[in-house]
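*Asks:* Please work out how this folds:
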Amino acid sequence: MKYPMTSLFLVASLLGVSSACSDAASSTSSAAETAAGPGYEISGQLRNAAAGTKVYLAELNGNQFVSRDTATTDAQGRFTLKGSTPEAALYQLKLDEQNQVLVSLDNKTKLQLTGDAKRLNEDYTVKGSKDSEMLQQLVRQLNTSGRQAQGVMQRYQNNAQAGRQDSMQALEAKFYAVQGQKTAALKRLIKANPTSVVSAFALSDPQIVNPDENFGFADSVATQLKKAQPNSRYTKALVQALEPLRKTAVGTIAPDINLTDPSGKTVALSSLRGQYVLLDFWASWCGPCRQENPNVVKTYQQYKNKKFTIYGVSLDQDKGKWEKAIQADGLTWTHVSDLKGWQSAAGQAYGIQSIPMNFLLDPQGRIIAKNLRGATLAAELAKRIK
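*Replies:* Okay, the predicted model is just below:
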């Protein structure tokens, strides 16, 4: 069972974002710039903030935060930040690593922010910016889902240590239900704000709303964003993220794979047409893959005589370890690999960035579902195979 981040609010963790400083000439917007034209203004007041507390403003630029400005609180915890931005963008307001929030700013934003300096990421309110308010809703949902998933995972681990397999399976189903509820809630939020930079941001990152698993939805939002904000960096990032997923989207014919099995025989994915096929990307060294294998084996045994089979593609590099894992886990279906690890031709053709990952194909070779885990694979087959 995959384990999500327990607090997805900290964007540095969420995106692998790092803090960085730019050249002084470009890192801070001056009062002169703001006076010369429109700009944003942040008026804040923080409870439990000592006079002189530093408030740092950094812009999310690519995969890092770039320092833009700094303010200092007065005796009442008040601070003001003013500046200008070339386009609507996401910014981080930070006191320290544990106390930071995301806001969205453009040159019309007059943002009011209040909160508790000791627990800012959990206790803050923003007004005056629809996008910032949307960010706050998104963050709250991610935090709620993260806490729920963490609780389920802890119970799962306790049952695993006690060897209670039935309870583990029920908790695994609960875990994926929590993930599904999170995604549904975030999609409702995005659907209500389809032309927001926040929507583009959320759909560009698999940790928020996985664009691969929700390609049709993400593509429809991208279409609206291209009309409303064609030059936005967030629109461009979403469009770029979706492009390699297009060829493996649900509804498309799966790209063919021609790789060798452990005996050296070349086996084409297309040779299995006429059956439902689970195209399963895994590796012997992948812990979550090995943990998932018992579920796959159980489903295979249930449906192998009902026009269902599996085509396993390993991202191994060591043939001996690959073969040993196949035998140890009882994986009695077709296996292929070019033993090139992450450079696997098949992995690159399908845009594989993490494993386990799978695609369910219908008898015509069309992708009908993807990333089926636990009981969801059996449930999907039950709907299709009578």
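*Asks:* from here on, contacts and neighbour counts on C-alpha atoms
*Replies:* Noted.
*Asks:* Can you tell me the element Gln45 falls in?
*Replies:* Assignment of secondary structure by DSSP states H and E places Gln45 within strand 40-47.
*Asks:* After that strand, which helix or strand is next?
*Replies:* Immediately after strand 40-47, counting by DSSP H and E, sits strand 54-61.
*Asks:* related to what we said a few turns ago, mind listing what's buried along the strand holding Gln45?
*Replies:* For strand 40-47, burial by neighbour count (16 or more other C-alpha atoms under 10 Å) applies to Tyr40, Glu41, Ile42, Gly44, Gln45, Leu46, Arg47.
*Asks:* The second one and Leu113 touch, don't they?
*Replies:* To tie it back to what came earlier, the one meant is Glu41. No. Applying C-alpha atoms under 8 Å as the test, Glu41 and Leu113 come out as separate, 10.7 Å apart.
*Asks:* Give me the contacts around stretch 126-137.
*Replies:* Identification of contacts with stretch 126-137 by C-alpha atoms under 8 Å, 6 or more residues apart in numbering yields 102-105, 109-114, 125, 189, 196-198.
*Asks:* Here is a second sequence; please produce its structure as well for comparison:
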Amino acid sequence: MKLLGYLLLFATALQAQNFELRVQAKTLIPGKKIYLEYVNEQGKVVKVDSATPSAEQKVSFKGQVKDQGAFYLVNFFDTPKPQKVLVILEGGETIDVEADGVNDEEGKSNFTLKGDYPNVKFMLELMAISKEMEKKVRKWNQEIQVDPKQEKRIQAEFTQAQAASTAKIKELIPQMGSHLVALWATNFLPAEKEMASLEDIANRLAKARPNHPQVKQFVANLQRLQGVNEGAMAPEINLATPEGPNLALSSLRGKYVLIDFWASWCGPCRRENPNVVKTYAAYKDKGFEIYGVSLDQDREAWLKAIEKDQLVWKHVSDLKYWSSAGAQAYQVNSIPQTFLLDKEGRILAKGLRGAALDQYLAQLFKDK
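*Replies:* Purely as a prediction, here's the structure:
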């Protein structure tokens, strides 16, 4: 009886770790499969399963969750620019994923997740807050194009809306408990302003999941980020430019340099870019330079974003996503993120964007 009891407990534990993803693509690519990918603590994506869609355009993935909770991507057809849907699994879930299956000309696509689980619920709420902000930004950009004189008013409204958006996210985080969606939520919090919130998340997850690889990586990154303080010498970055050769950050000594961590796939970064373009135009002839470090994986997408957003400053990338050597050196775990350096390469300020960056530079260059 004891042996039977142990076997039953073991079987129950295994069942609790199982998951099922029921996936449907609205559009198929003939001869192509849909893939399930696992994202490790370094941000590396590894294919773990694949399936050919049925006549009903459906596939199903079943298995046991890695690490007692992990981040997965449903990769539709593994094209050069595939639609990928993030799913956070901790075991015991049956989740329905319905997606367009392909991106439109602008690289956008839609999807839905259905499943009564905390990771799904809060992930969708976070995305809704982000989309609401994106809608406002599109409206403001259109207004500025029609009447540039409205820029000051719009910048004030943007700052207020951004603060309200962050407040909504912070209200949700305590409800997430130790679910991994809390770790994902950190991507929506600017580290320079919300360090206390990030520390709270790190402490909570470290206590509940002390050996989880993603949690351990986040805690370590946060500790190192706290070490990249104002007044410290900026760590070196030496990565490839769009033209090919490497460009070392230290080669820009003698100028005030803004290190701008961004990516073509980062909505908040792209929304911020018009502000950065104007700032650069205003101060580039006064000894100011920008060193853009992209967390892209797709070289073509990186170059296209530079051209489309008219980013005429210095750019580098190793195309390693969150494993970028630059991001690792500065412990960047959310973007956009900036570091302003003085002429000797010391960190003057962190996290300056929009009006805050303009005000800081105006003071810095007022006598120059």
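*Asks:* ok so, going back, selection in PyMOL covering whichever of the contacts of stretch 126-137 of the first structure are buried, please.
*Replies:* Buried residues among the contacts of stretch 126-137 of the first structure (16+ other C-alpha under 10 Å), as a PyMOL selection:
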select buried, resi 102+103+104+105+109+110+111+112+113+114+189+196+197+198
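*Asks:* does the nearest residue to Leu341 of the second structure once chain neighbours are set aside count as helix, strand or coil?
*Replies:* Sequence neighbours aside, Ile347 is the residue nearest to Leu341 of the second structure in space, at 4.5 Å (criterion: C-alpha to C-alpha, 6 or more residues apart in numbering). Secondary structure, DSSP: H, G, I helix; E, B strand; the rest coil: Ile347 of the second structure is strand.
*Asks:* just checking, Lys82 of the first structure touches Glu33?
*Replies:* No. Assessed by C-alpha under 8 Å, Lys82 of the first structure is found out of contact with Glu33, at 9.6 Å.
*Asks:* who has more neighbours, those two?
*Replies:* Per other C-alpha atoms under 10 Å, whichever of Lys82 of the first structure and Glu33 has more neighbours is Lys82, with 21 against 13.
*Asks:* Which residue in the second structure aligns with the more buried one?
*Replies:* Here Lys82 of the first structure is matched to Lys62 in the second structure, going by TM-score structural alignment.
*Asks:* Same check on Val101 of the first structure?
*Replies:* Looks like Val101 of the first structure aligns to Val85 there (TM-score structural alignment).
*Asks:* corresponding residue for Leu14 of the first structure in the second structure?
*Replies:* Under the alignment (TM-score structural alignment), Leu14 of the first structure maps onto no residue.
*Asks:* what's the distance between Leu14 of the first structure and Asn158 of the first structure?
*Replies:* 26 Å (C-alpha to C-alpha, to the nearest Å).
*Asks:* re earlier: what's the spacing between the residue nearest to Leu341 of the second structure and Ala232 of the second structure?
*Replies:* For Ile347 of the second structure relative to Ala232 of the second structure (C-alpha to C-alpha), the value is 6 Å.
*Asks:* Determine the three-state secondary structure at Phe91 of the second structure.
*Replies:* Not quite, residue 91 of the second structure is Gly, not Phe. With three-state DSSP as the criterion, Gly91 of the second structure reads coil.
*Asks:* who touches it in this structure?
*Replies:* Ala16, Gln17, Asn18, Phe19, Gln64, Val65, Gln68, Gly69 are the contacts of Gly91 of the second structure under C-alpha under 8 Å, 6+ apart.
*Asks:* Nearest residue to the last one in space, please, no chain neighbours.
*Replies:* Taking C-alpha to C-alpha, 6+ apart as the measure, Gly69 of the second structure lies nearest to Glu90, with 3.8 Å between them; neighbours along the chain are not counted.
*Asks:* cool, and the first one?
*Replies:* Distance criterion C-alpha to C-alpha, 6+ apart; nearest residue to Ala16 of the second structure, sequence neighbours excluded, is Gly92 at 4.7 Å.
*Asks:* Quick one: residues contacting that neighbour.
*Replies:* Gln15, Ala16, Gln17, Asn18, Phe19.
*Asks:* Narrow these to the ones also in contact in the first structure, please.
*Replies:* Counting by both residues aligned by TM-score structural alignment, their matches' C-alpha atoms under 8 Å, the members of the contacts of Gly92 of the second structure that carry over to the first structure are Gln15, Asn18, Phe19.
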